[in-house]
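K.L.:
my questions concern the predicted model and sequence given below.
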Amino acid sequence: MKLLVRLLRINCFLSVTLFISSCSGKSEKTNQSLEQSPFEGMVLIPEGTFIMGGTNNDAMEDELPPFKVNVSGFYMDQTEVTNAQFLAFVEATGYITEAERDIDWNEMLEQLPEGTSKPPDSLLKAGSLVFATTDGPVNLRDYSKWWKWTVGACWKHPEGPESSIENRMDHPVVHVSWNDAQAFAKWAGKRLPTEAEWEWAAMGGLQNPIYPWGNKSVNQASDQANFWQGLFPYHNSEKDGFFGTAPVKSFPPNGYGLYDMAGNVWEWCQDKYRFDVYSQYKKKAIIENPTGPETSLDPEDPFVEKYAMRGGSFLCNDSYCSGYRVSRRMKSSKDSGFNHTGFRCVKDI
């Protein structure tokens, strides 16, 4: 995704065409009860053993093969980190997010073809990627059709310099990179969840659910999460009541008391992303507390180190991205930010 960000920034200069890639059945709830946490806004996620990875026909290649995992108990934020919480962090530390910093051309050059000329300085100004609806159907493998590089877009200005979070303090913070999320987590005395912790928590005590709410089809679940209803990326019927992000706790929590484990915004995880890591895990009978691969590998963008994201966003739709499934994986470079990407934290017991 880092390469996408870099190329979109100078798309008009280089005239580059961008191509990247981005249930049914009954579920039975376990006898897990919602346990209180001594930490405000967090809940205790119990220790457990589960099958991690895709177990239904919608599974992507990087969700396979499924394998057995044991996860120790931990505390997890009930909600995605909000604008109000991130503002407190910024005011306390003076932190400046990566979307608020001008682009380092020498760093960008490492991700571009040899001989690429430097673009005008105006294209290297601080900004981020903002979703823009299209006029009609487009190639769903060409993400550049609905992502617009916007100078001035950042966590304080989600849609660009004219927008504001003044009335969105209870919405999840967006345009935060993995590095930004790490900085917040360290300040808060927490950390980012591993993919295994995130997936186990998203299941909410259900046995192999497709979604955090169970197995009810997304076509019948507009009251369960914030995602795209209609024809992506040009018509959103907004059956769930929202076009963009929603205030946290707008939808029912899962069995562990966690909100928005599906939809709203993608959530950064601690792990590096590797498309074939599950094949490596499958070689063992059970994996204890996996923390991800030592090295990253994305065949579609092999020269950029990627980190994992989970949970889907308000842009997810079955036509191209079933990100609201508990096993669905996404990835991006650690310095990338978008207006559908946020995070939540965990804390060790």
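P.N.:
It's in. Numbers count the residues shown, from 1 in each chain.
K.L.:
hey, let's count contacts and neighbours off CA atoms from now on
P.N.:
Noted.
K.L.:
now the helices: where do they sit in the protein?
P.N.:
Using DSSP state H, the helices of the chain run over residues 2-9, 11-14, 83-93, 105-109, 178-188, 195-203, 277-281.
K.L.:
so which of those gets nearest P212?
P.N.:
Among those, helix 195-203 comes nearest to P212, with 5.2 Å by C-alpha to C-alpha.
K.L.:
run through who's touching that closest one.
P.N.:
45, 48, 50, 52, 69, 71, 209, 211-212, 254-256, 258, 261, 269-271, 289-292, 308, 310, 326-327 (C-alpha atoms under 8 Å, 6 or more residues apart in numbering).
K.L.:
at 7 Å instead, please
P.N.:
Applying C-alpha atoms under 7 Å, 6 or more residues apart in numbering, the contact partners of helix 195-203 are I45, V71, P209, P212, M261, C269, D271, P290, V326, S327.
K.L.:
between those residues, which is closest to D180?
P.N.:
Comparing these against D180 with C-alpha to C-alpha places C269 closest, at 12.3 Å.
K.L.:
I'd assumed A308 was in contact with that closest one.
P.N.:
Yes. If you go by C-alpha atoms under 7 Å, C269 and A308 touch, sitting 5.4 Å apart.
K.L.:
do you know how far the residue positioned nearest the centre of the chain is from D223?
P.N.:
When C-alpha atoms, centre = their mean is applied to the chain, the residue found nearest the centroid is W266 (2.2 Å). Distance, W266 to D223, using C-alpha to C-alpha, to the nearest Å: 19 Å.
K.L.:
list the contacts of the closest residue to W149 other than its chain neighbours.
P.N.:
Counting by C-alpha to C-alpha, 6 or more residues apart in numbering, W149 lies nearest to L129, which is 4.6 Å off, once chain neighbours are set aside. If you count contacts by C-alpha under 7 Å, 6+ apart, L129 has them with W147, K148, W149, T150, G337, F338, N339.
K.L.:
repeat that with 6 Å
P.N.:
For L129, the contacting residues are W147, K148, W149, T150, F338, by C-alpha atoms under 6 Å, 6 or more residues apart in numbering.
K.L.:
also I51?
P.N.:
F67, K68.
K.L.:
picking that back up, which of the helices of the chain sits most buried?
P.N.:
helix 195-203 (a mean of 26; mean count of other C-alpha atoms under 10 Å).
K.L.:
alongside the first one, take a look at this:
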Amino acid sequence: MKITTFHFPFFLLFLSGLVLVSCNRNGVSSKTGVPYNDPYNGGLQINRKVKEGPGPGLIVIEGGTFVMGGSLNEDITYAHDNLKRRVTVASFYMDETEVSNADWLEYLHWLNQNFPDDNELYYNALPDTLVWRHPLSYNEPYVDLYLRHPAYQDYPVVGVTWEQANAYSAWRTDRVNEHILRERGALVDYRTLSESQSRPGEPFNTDIYLNGQYRGEGIDGERMPQDNRPGAEDGARRPVRMEDGILKQPYRLPTEAEWEYAALGLVGNTEYGNIESGKVYPWNGLGVRSAKRRTQGLIMANFKPTGGDNMGVAGYLNDGGDITVSVTSYLPNDYGLYNMAGNVNEWVADVYRQLSFEDFQDFNPFRGNVYMDKAYEDAEKGIIAKDRYGRPIKVPAKAPRKQTWEELQAASGDSTQNSFDYDVRGFADETNSELYGVTTLINDKARVYKGGSWNDRAYWLNPATRRFMQQDQSNAMTGFRCAMTLVGSPEINTRSKPTFPANRSAGQGNRKFLGLF
């Protein structure tokens, strides 16, 4: 076959186009043509192959639209505090189970190991086991045994305040990220750390690490990422960055909307974008007993059916629990979450207001925004101020948007000047301190809890019911579970619907320029 001279340039052009496209897939800017991850042109590192996954203990909750308050088929308290409104909840992660006693003992053990002389820190983290006391009940054994006895290690922790739950979530974030970095070799491994004579002076903190303030001998691991910046020495290493896609987002309490959405688990009642049947509880049906043949008649949650009946008749206990039960008891809902009804009530992040349904955003509604910023020890150098535990010091936000450089320098170290209303959790609702405790129990420290407990009637098992308690209070019926924001695409379940083919032709501009289309 004779190949004319006309075909050679075209063939070479075609090959060059393939090379450009191939390079683009391997890390070339589609807007400038400059390669990523090249130490000779600046060393910008862009990671295209990061696949986000949940942190330990979490499962993914695909978000969507639902009618918040829609599952409430009766309002026996006449509170009218969760009237129906349609909202959208973004996809997120949520703990499969409630936080257990064993989980909390791990937290206490870490505090004792790292701050052995700080009795105040340890004491403040202890749950209030005195919540079991009641003047007309003999619950004294639970005071000493419930938290620490191995028989209760998989039972949900109780006696924790909203504030303690948030402190645990922050601690958990740092421990998970620290473990990831030590396993990858970006930080020294646990054995080397324990045997080292030059142990770091303060524990790992994610924000401090990302700001480059947690480095040095006895900290840096041997398998840190390569430093591709111009001028860096051969074999130079750097700390992990958020851009690497290695570290996890913060653990936190779920918002009320997230919690209610996840508890309902309507994903199991949905087909082709239609919710075919609603729910009153996290399971299908109007009753609290199983209708399936193999489990027919079994109670679906741990609650109190009637006064004086916490567990049924000897020989055939109805729910198998006198107080709480293991966090993996009963069947999970359609998202795979255990005990989203009964066992213990669960703290959520929101401030309680009876009229929250009137003042809300229809995307990720949340009432409780208090805008805080990390304080700078040296704003010009970008050094974050730390407390005695190595955590960043948080101060009220000074502006609703990014400050100018001059404003940032002027405000550095001055926490007194603040014209911005950083506390909008009440949406300008005024609270009268003189009436608190007299005619109202609602103020800016009233926090929502949901789900019903071992000591509640079936009404409170409905995900739309809501109650409140002061954020520094606790009881024997309330625990919590953590959530985490999901980053990237919200779509999880794609098998049940048609999808467009993935567009993998990044760099078409190059191909069009070359005349290939």
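P.N.:
Noted; the coordinates are in hand. Predicted model only: the values in this text are computed from it and were never measured.
K.L.:
residue in structure 2 paired with the residue nearest to W149 of structure 1?
P.N.:
Counting by TM-score structural alignment, L129 of structure 1 corresponds to V131 in structure 2.
K.L.:
same question, G257 of structure 1
P.N.:
By TM-score structural alignment, G257 of structure 1 lines up with G336.
K.L.:
nearest residue to that match other than its sequence neighbours?
P.N.:
Excluding the flanking residues, the one nearest G336 of structure 2 by C-alpha to C-alpha, 6+ apart is E96, at 6.7 Å.
K.L.:
list the contacts of the counterpart of that neighbour in structure 1.
P.N.:
The alignment partner of E96 of structure 2 in structure 1, by TM-score structural alignment, is Q78. Shown in contact with Q78 of structure 1 (C-alpha under 6 Å, 6+ apart): G41, M42, L258, Y259.
K.L.:
number of residues surrounding the second one?
P.N.:
As a burial measure, the neighbour count of M42 of structure 1 was computed by other C-alpha atoms under 10 Å and equals 21.
K.L.:
what of the third one?
P.N.:
Each residue near L258 of structure 1 was counted by other C-alpha under 10 Å, and the total is 25.
K.L.:
secondary structure element holding E183 of structure 2?
P.N.:
helix 162-184 (DSSP states H and E).
K.L.:
identify the residue range in structure 1 corresponding to the helix or strand following that helix.
P.N.:
Sequence-wise, the next helix or strand downstream of helix 162-184 of structure 2 (DSSP H and E) is helix 190-195. The counterpart of helix 190-195 of structure 2 in structure 1, using TM-score structural alignment, is absent.
K.L.:
pull out the buried residues from helix 190-195 of structure 2.
P.N.:
Of all the residues in helix 190-195 of structure 2, those buried under the rule 16 or more other C-alpha atoms under 10 Å are L193.
K.L.:
tell me the helix or strand right after it.
P.N.:
Using DSSP H and E, the helix or strand that follows helix 190-195 of structure 2 in sequence is helix 206-210.
K.L.:
what residue in structure 1 is paired with P56 of structure 2?
P.N.:
Alignment note (TM-score structural alignment): P56 of structure 2 maps to E40 of structure 1.
K.L.:
how many other residues sit next to its match?
P.N.:
By the criterion of other C-alpha under 10 Å, E40 of structure 1 has 9 neighbours.
K.L.:
run through who's touching stretch 448-455 of structure 2.
P.N.:
302-304, 323-324, 341-348, 350, 352, 460-461, 463, 466-468, 477.
K.L.:
revised request: answer the last question for stretch 79-92 of structure 2.
P.N.:
For stretch 79-92 of structure 2, contacts defined as C-alpha under 6 Å, 6+ apart pick out 61-70, 354-355, 362-364, 485-486, 490.
K.L.:
so stretch 170-178 of structure 1 corresponds to what in structure 2?
P.N.:
So stretch 170-178 of structure 1 is aligned with residues 154-162, judged by TM-score structural alignment.
K.L.:
measure N11 of structure 1 to S177 of structure 1 for me?
P.N.:
21 Å.
K.L.:
hmm, I typed the wrong one, I wanted G48 of structure 1.
P.N.:
30 Å.
K.L.:
who's more crowded, those two?
P.N.:
S177 (23 against 14).
K.L.:
does the more buried one touch S333 like I think?
P.N.:
No. Applying C-alpha atoms under 6 Å as the test, S177 of structure 1 and S333 come out as separate, 8.2 Å apart.
K.L.:
and the longest strand for structure 1?
P.N.:
strand 266-272 (DSSP state E).
K.L.:
and it, how far from structure 2 on average?
P.N.:
Mean deviation of strand 266-272 of structure 1 relative to structure 2 after superposition (mean C-alpha distance after the TM-score superposition for structure 1): 0.6 Å.
K.L.:
what's the closest non-adjacent residue to I323 of structure 2?
P.N.:
In this structure, I323 of structure 2 finds its nearest non-sequential neighbour in W454, 5.8 Å apart by C-alpha to C-alpha, 6+ apart.
K.L.:
neighbours of the aligned residue in structure 1 for the one you found, how many?
P.N.:
Alignment note: W454 of structure 2 maps to F314 in structure 1; criterion TM-score structural alignment. Neighbours of F314 of structure 1 under the rule other C-alpha under 10 Å: 27.
K.L.:
still on that earlier bit, tell me who's in contact with the residue nearest to the centre of structure 1.
P.N.:
R310, G311, G312, S313, T341, G342.
K.L.:
if I look at the first one, how far off is P161 of structure 1?
P.N.:
Taking C-alpha to C-alpha as the measure, R310 of structure 1 falls 28 Å from P161 of structure 1.
K.L.:
with W228 of structure 1 instead?
P.N.:
25 Å.
K.L.:
now Y281 of structure 1
P.N.:
Distance, Y281 of structure 1 to P161 of structure 1, using C-alpha to C-alpha: 45 Å.
K.L.:
R310 and P161 of structure 1 - which one has more neighbours?
P.N.:
When R310 of structure 1 and P161 are compared for neighbours, R310 comes out ahead with 29 against 14, by other C-alpha under 10 Å.
K.L.:
now that one. Nearest residue, chain neighbours left out?
P.N.:
Nearest to R310 of structure 1 is E267, by C-alpha to C-alpha, 6+ apart, at 5.2 Å.
K.L.:
same question for F242 of structure 1.
P.N.:
Among residues not flanking F242 of structure 1 along the chain, N226 sits closest, at 6.9 Å (C-alpha to C-alpha, 6+ apart).
K.L.:
does the one you found touch N264 like I think?
P.N.:
Yes. Using C-alpha under 6 Å, N226 of structure 1 is in contact with N264, at 5.1 Å.
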